[in-house]
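Trainee: For reference, the sequence and a predicted model appear below.
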Amino acid sequence: MTSPVRALWDAPAASPAPPRRVWRDWVLVGVVPMLAVVEASLRPEVPWRWLWAVVLAVLAVTLLWRRQRPLTMLASAFTIGTAVSLATGGDPQFYTTAYFLILLYAVFRWGSGRAIVLGGALVAIGIVLTFVSGSPTPADVIGGVAVAVTTATLGIALRWRSSARARELERVRLVEREQLARDLHDTVAHHVSAIAIQAQAGATVAATDPDATADVLRTIEGEASRTLREMRAMVGVLRTTDAAELAPTPGLADIRTLERTDAPAVGVRIEGDAGLVPPAVAAAAFRLAQEAVTNARRHARNATQVDVDVRVGTEGVRLRVHDDGAPAGAASPGFGIRGMRERAALLGGSCEAGPDAAGGWTVEALLPRKAWTT
C-alpha cells in the first residue's frame, strides 16, 4: 500500500464527533417511505415498482445511523439494493433512490479513512455492475459518476472546514490560556512576592522596632489590596462580554509605581515621549518591568539597588532592568523569563536576561516601533 493511501487508510474519523441523532433524521425516515409509495403509484411503467417501494422504505432506517456507522449503513443499502437489482434484472429507476447519496455523503463527511476507501470502492463496484445488469448509455455513466464524485467532494470539503475551524478554536483557546497565565504570573506573583519580602522584613524587626513593623503591615495591606483589585479586574474580563472596557491596561507611567525605598531599593527613570506609545505596547513594557523587578527582589542575593530605565525613541521602547546583587537560581524552574520573552515576541521584539559583565543581573527588552502600527 503506497504512502498516501496508507495515510488515508489510517486516518481517524472526523473531529469533532458528529451529533448522534437530530430531528431532521426522523423527518427523513418518515418522508422517504412516503415518497417511495407515492412514486410507485404514479409510475406504473417501472418494473417491480411495489417491490422497490418496500425495499426503499425499509432501507430508509439506515439514515438514522449514518453518522455513527456510515460505512455499515452504506454497505447495507448497497448490498440489499444490488441484490434486488440482480434478482429483478434491472435498476430500480426510482427517483427516491437519490437518498442513497446521503449515505455516501456521510461516509466521506464522518467516516474514518478506512471507511472512505471502502466506501469509494463500493461506489466503483456499483458503477461496474451497471454494465452487468444493463446497457447504460455513456451519458448515464458519466452523469452517475459526476453525481457521486460531487457528493463525496462536498463531504470532504465540509469535513475539512469543520476540522480547520476546530483546530483554530483550539489554537485560540491555547493562546488565551497562555495570555492568562502570563497576566497571572506578572500581576499576582509580583504583589505576592512583595508581600512575602515585607513579611520577612517584619518578622526580623518585630521584636526591636514596633514602628517599622507597623510600616511593614501597611505595605503588606497595600500590596494585598492591589492584588485583589487586579484579580477582580481579570475575573471581570473573563466573565464579561465586553472585556475591552474592564481589561487592566497599565501604561509606561505606571512603571513608577514599582519604585521602592526598602532594600533592595527600586529606582525608575523614563525618557522620551511616553504618550506616543500605544496602550498595548505600554502595557507590555509595564509587565516586563514588573516581572524583572519581582525577579530581582526575590532572587538577587545581597542586592541593594534595582534600576529600571525606560527609553522611548525612534527604534521603539527599550527597557533595561539591572540589579547589583549576585544572581541566585530559584528553588524550582519558573515561567517568568519565558513569559517575558513570549510577551516581547508577540510585539515583534526581544527580551534577554542574564548576568551582567559589570556585576549583577540585567534584563533588556526592545519593543520595536514597527509593531506600533499593528
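Mentor: That came through fine. Numbers count the residues shown, from 1 in each chain.
Trainee: all contacts plus neighbour counts: C-alpha atoms, from now on.
Mentor: Fine.
Trainee: Residue 365 is in contact with residue 348, correct?
Mentor: No. Residue 348 is not in contact with residue 365 according to Cα atoms under 8 Å; the separation is 11.1 Å.
Trainee: So for this structure, which residue is the most central one in space?
Mentor: residue 170 (1.8 Å; Cα atoms, centre = their mean).
Trainee: How much space separates that one from residue 276?
Mentor: Relative to residue 276, residue 170 is positioned 35 Å away (Cα to Cα, to the nearest Å).
Trainee: Ok, residue 295 next?
Mentor: In this view, residue 295 and residue 276 are 28 Å apart by Cα to Cα.
Trainee: For the two, indicate the residue with more neighbours.
Mentor: A side-by-side neighbour count of residue 295 and residue 276, using other Cα atoms under 10 Å, places residue 295 first with 21 against 12.
Trainee: Next up, the contacts around the more buried one.
Mentor: residue 336 (Cα atoms under 8 Å, 6 or more residues apart in numbering).
Trainee: any idea how far residue 216 is from it?
Mentor: Taken as Cα to Cα, the span from residue 295 to residue 216 is 20 Å.
Trainee: all helices for this structure, in order.
Mentor: Using DSSP state H, the helices of the chain run over 3-9, 23-42, 49-59, 70-88, 100-110, 113-133, 138-205, 210-239, 243-246, 279-299, 336-346.
Trainee: mind listing the strands for the stretch 251-374 of the chain?
Mentor: Counting by DSSP state E, counting those that start in this stretch, the stretch 251-374 of the chain has strands at residues 265-271, 300-301, 305-313, 316-323, 326-327, 350-355, 361-368.
Trainee: re earlier: more neighbours, residue 348 and residue 365?
Mentor: Higher neighbour count among residue 348 and residue 365: residue 365, with 22 against 15, using other Cα under 10 Å.
Trainee: Find the nearest non-adjacent residue to that one, please.
Mentor: Closest residue in space to residue 365, ignoring its immediate chain neighbours: residue 351 at 4.1 Å, by Cα to Cα, 6 or more residues apart in numbering.
Trainee: List the residues that contact that neighbour.
Mentor: Residue 351 neighbours (Cα under 8 Å, 6+ apart): 340-341, 344-345, 363-366.
Trainee: now for those residues, which pair is the farthest apart?
Mentor: Spatial extent of the contacts of residue 351 (Cα to Cα) is set by the pair 345 and 363 at 14.8 Å.
Trainee: Neighbour count: these two, which is higher?
Mentor: Shown here are residue 345 and residue 363; by other Cα under 10 Å, residue 363 has more neighbours (24 against 14).
Trainee: and that one, what does it touch?
Mentor: Applying Cα under 8 Å, 6+ apart, the residues near residue 363 are 292, 319-322, 351-354.
Trainee: between those, which is nearest residue 157?
Mentor: residue 351 (42.5 Å).
Trainee: another structure for you, compare them:
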Amino acid sequence: MLRNAVQSFLAVPRAPDPPRRVWRDWALVAVLLPTAVLEGVLREDVPWRPVALVLAVGSILALLWRRTHPLTVPAVVFGVVTLGSVVSLISDLPPIGLNTMVAVILLPYSLVRWGSGREIGIGLLILLIALVTGSAAEYNGLGEAIAGGVFLFFPATLGHGVRYWTTSRLQEREEMRLRERELLARELHDTVAHHVSAIAIRAQAGRVVAATDPSAAVDALLVIEAEASRTLAEMRVMVGNLREDEAASMAPPQGVADLERLVRSVGDRPRVELELTGDLADLQPAVGAAVYRIAQESITNAVRHARHATRIDVRVAGEEHCVRLTVRDDGDAGASAWNSSGYGLVGMTERATLLGGSFEAGPGPDRGWTVEAVLPRSGAAR
C-alpha cells in the first residue's frame, strides 16, 4: 500500500506551465542584487569574501529561473550550500555566505508549486541534506535546528497549499466547461434539429406540390424562410453566450407560453394538437424551459420517425405539486419512433432528472409512441 502511494506521488505531473519570468521576480532580483553587493563589500566579518559574494549573486540570479526549472535551481543552489557546509565542518571555518542569501527560501516554494512528483521527491531530499549539513556546521542546540527546519520547509508547505487550491480551481473550471458543452449540445440538438426537420419536411412538401399547386409551394417557402430565420437567431444567441468577450444574452428562456407557436410551426402533416390544462402560471423558468424542450424534441422525433402518423397530441397539465407533459402520436403500431442510439432520450432524461422529475418514453398501448415527463413545480434539483 505504501509502495502504491509512493508510486502515485512520483507519477504526479508538473503543474500547468507558469510564466517564464514575471515582474515580481525581476523586482526581487533588482532589490536583492545591490543589497548583496553592499553586504559583501561593507560587512567586516564575511569569511572568504569573494567566494561569498559570488555565491550570493549567483543564488539571487537563479531566482529568475525558479518557475521554469523548479528542481534544477534548488538542486544547484542548495547543493552549493551543502558543499559550503561540508567545507566548514572539515576546515573548522565559519559558514560561507551572506545574510542576503536567505532569499533562497523561495526555492522550496517553487519546487512544490510547479515541480512534478518525482522532482518534488528529489528536491525535498536535497533540502533535507542541506538542512542536516547546515545544522551540523553551525549547531546551536536542538531547538534552533528544529526552528531552522520549520523555516526551510514552511515555504514548501505553502507551495503545496497554493498548488492544491489552483488545481482545484482549474478542475472546477474544466467541469464547468464540460457542463456548458453538454448544455450547448442539448440545446443545439433540441432547437436546431427541430427547425431543420421542419425545413426538410416543408421542402419535400413544396417539391411535391410545386407542379400542380404553385401557391402551396410558395407557402412552403415562406415557412422554410421563417424556420431558417428562427434557427439562425437561436444559434446567434448560443454562440454569443459562448464568447467570453460578449455579455451573455438576457433573453428569457422559452417556456409553456411558447408551445402554441411551436405547434403552429410544424404544420398539418401530421397535425399537432395542443391542450393546456390546470394551473400553469408562476412556473420556475427552468421548469417551463424543460417542458418546452421536451415537447419540442418529442414532436420532432414523431414527425421524423412515426410512420403514417396523422396526429400528434401534446398535453400539458398543471397539477398541485407538478407539471405533467404527455406527447402521443398515432403512428403504426410497433414502429420505432425513436432512434435509441441518438441523443434525444438522453437529453430529455437529463433535463427531467436535473429538475428532480421523471421521464418515460415507449410504444403506446394501441399504436404510436408515448412520451411522459413529470416535473416538480418548484424545479428543485435532486
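Mentor: That came in fine, so what should we check first? On a predicted model such as this, the values are computed, not experimentally measured, just so you know.
Trainee: And the TM-score between them?
Mentor: Between these two chains, after superposing, the TM-score reads 0.92 (TM-score structural alignment, normalised by the length of the first structure); 372 aligned residues with a Cα RMSD of 2.3 Å.
Trainee: re the thing from before, which residue of the second structure is paired with the residue nearest to the centre of the first structure in the alignment?
Mentor: In the second structure, residue 170 of the first structure lines up with residue 174, judged by TM-score structural alignment.
Trainee: Now residue 363 of the second structure. Nearest residue, chain neighbours left out?
Mentor: Going by Cα to Cα, 6+ apart, residue 363 of the second structure has residue 369 as its nearest residue, at 4.4 Å.
Trainee: Make sure that neighbour is actually in contact with residue 326.
Mentor: No. Here residue 369 of the second structure does not reach residue 326: they are 10.5 Å apart, not a contact under Cα under 8 Å.
Trainee: which one of these two has more residues nearby?
Mentor: residue 369 (28 against 21).
Trainee: how close does the residue mapped onto that one from the first structure get to residue 247 of the first structure?
Mentor: For residue 369 of the second structure, the aligned position in the first structure is occupied by residue 361, per TM-score structural alignment. In this view, residue 361 of the first structure and residue 247 of the first structure are 32 Å apart by Cα to Cα.
Trainee: Next: residue 284 of the first structure.
Mentor: 13 Å.
Trainee: Looking at these two, which one has more neighbours?
Mentor: Neighbour totals were compared for residue 284 of the first structure and residue 247, and residue 284 leads with 21 against 15 (other Cα under 10 Å).
Trainee: when you align them, which residue in the second structure goes with that one?
Mentor: Checking with TM-score structural alignment, residue 284 of the first structure has residue 290 as its match.
Trainee: Spatially nearest residue to that match (excluding sequence neighbours)?
Mentor: Spatial nearest neighbour of residue 290 of the second structure, chain neighbours left out: residue 351 (6.3 Å); criterion: Cα to Cα, 6+ apart.
Trainee: okay, now the aligned partner of that neighbour in the first structure: neighbour count?
Mentor: Under the alignment (TM-score structural alignment), residue 351 of the second structure maps onto residue 343 of the first structure. Neighbour count for residue 343 of the first structure, taken as other Cα under 10 Å: 24.
Trainee: against the second structure, where does stretch 267-275 of the first structure fall?
Mentor: Under TM-score structural alignment, the match for stretch 267-275 of the first structure is residues 273-281.
Trainee: For that stretch, give me every contacting residue.
Mentor: Taking Cα under 8 Å, 6+ apart as the rule, stretch 273-281 of the second structure contacts 256, 259-260, 263, 311-320, 323.
Trainee: By neighbour count, which of those wins?
Mentor: Most neighbours among these, by other Cα under 10 Å: residue 312, with 27 neighbours.
Trainee: Contact partners for that residue?
Mentor: 270-273, 299, 302, 327-330.
Trainee: Relative to residue 87 of the second structure, which of these is nearest.
Mentor: In terms of Cα to Cα, no member of the contacts of residue 312 of the second structure lies closer to residue 87 of the second structure than residue 299, at 84.7 Å.
Trainee: Residue 191 of the second structure matches what in the first structure?
Mentor: Match for residue 191 of the second structure (TM-score structural alignment): residue 187.
Trainee: Residue 114 of the second structure too?
Mentor: The alignment partner of residue 114 of the second structure in the first structure, by TM-score structural alignment, is residue 110.
Trainee: my guess is that match meets residue 14, correct?
Mentor: Yes. The pair residue 110 of the first structure / residue 14 is scored as a contact, 5.0 Å apart, by Cα under 8 Å.
Trainee: intersection of neighbour lists for those two?
Mentor: Contacts common to residue 110 of the first structure and residue 14, judged by Cα under 8 Å, 6+ apart, are residue 159.
Trainee: Just want to know which of the two has more residues nearby.
Mentor: Comparing residue 110 of the first structure with residue 14 by neighbour count (other Cα under 10 Å), the higher total belongs to residue 110, at 27 against 20.
Trainee: list the contacts for that one?
Mentor: Applying Cα under 8 Å, 6+ apart, the residues near residue 110 of the first structure are 13-14, 17-18, 67-68, 70, 159.
Trainee: What distance do you get for the residue nearest to residue 365 of the first structure to residue 253 of the first structure?
Mentor: Distance check for residue 351 of the first structure against residue 253 of the first structure: by Cα to Cα, it reads 20 Å.
Trainee: what's the neighbour count on the aligned partner of residue 220 of the first structure in the second structure?
Mentor: Residue 220 of the first structure maps onto residue 224 in the second structure when the alignment is built from TM-score structural alignment. Neighbourhood size, residue 224 of the second structure [other Cα under 10 Å]: 22.
Trainee: mind listing what residue 224 of the second structure touches?
Mentor: 198-199, 202-203.
Trainee: go again using 6 Å as the cut-off
Mentor: Counting by Cα atoms under 6 Å, 6 or more residues apart in numbering, residue 224 of the second structure touches residue 199.
Trainee: Quick check: it vs residue 282 of the second structure, distance?
Mentor: According to Cα to Cα, residue 224 of the second structure stands 34 Å off from residue 282 of the second structure.
Trainee: Counterpart of residue 315 of the second structure over in the first structure?
Mentor: Checking TM-score structural alignment: residue 315 of the second structure goes with residue 309.
Trainee: Just give me the neighbour total for residue 290 of the first structure.
Mentor: Counted with other Cα under 10 Å, the neighbours of residue 290 of the first structure add up to 23.
Trainee: Check the gap between it and residue 332 of the first structure for me.
Mentor: Distance from residue 290 of the first structure to residue 332 of the first structure, counting by Cα to Cα: 20 Å.
Trainee: do the same with residue 225 of the first structure
Mentor: From residue 225 of the first structure to residue 332 of the first structure the distance is 28 Å (Cα to Cα).
Trainee: More neighbours: the two, which one.
Mentor: More neighbours surround residue 225 than the other of residue 225 of the first structure and residue 332, with 13 against 6 (other Cα under 10 Å).
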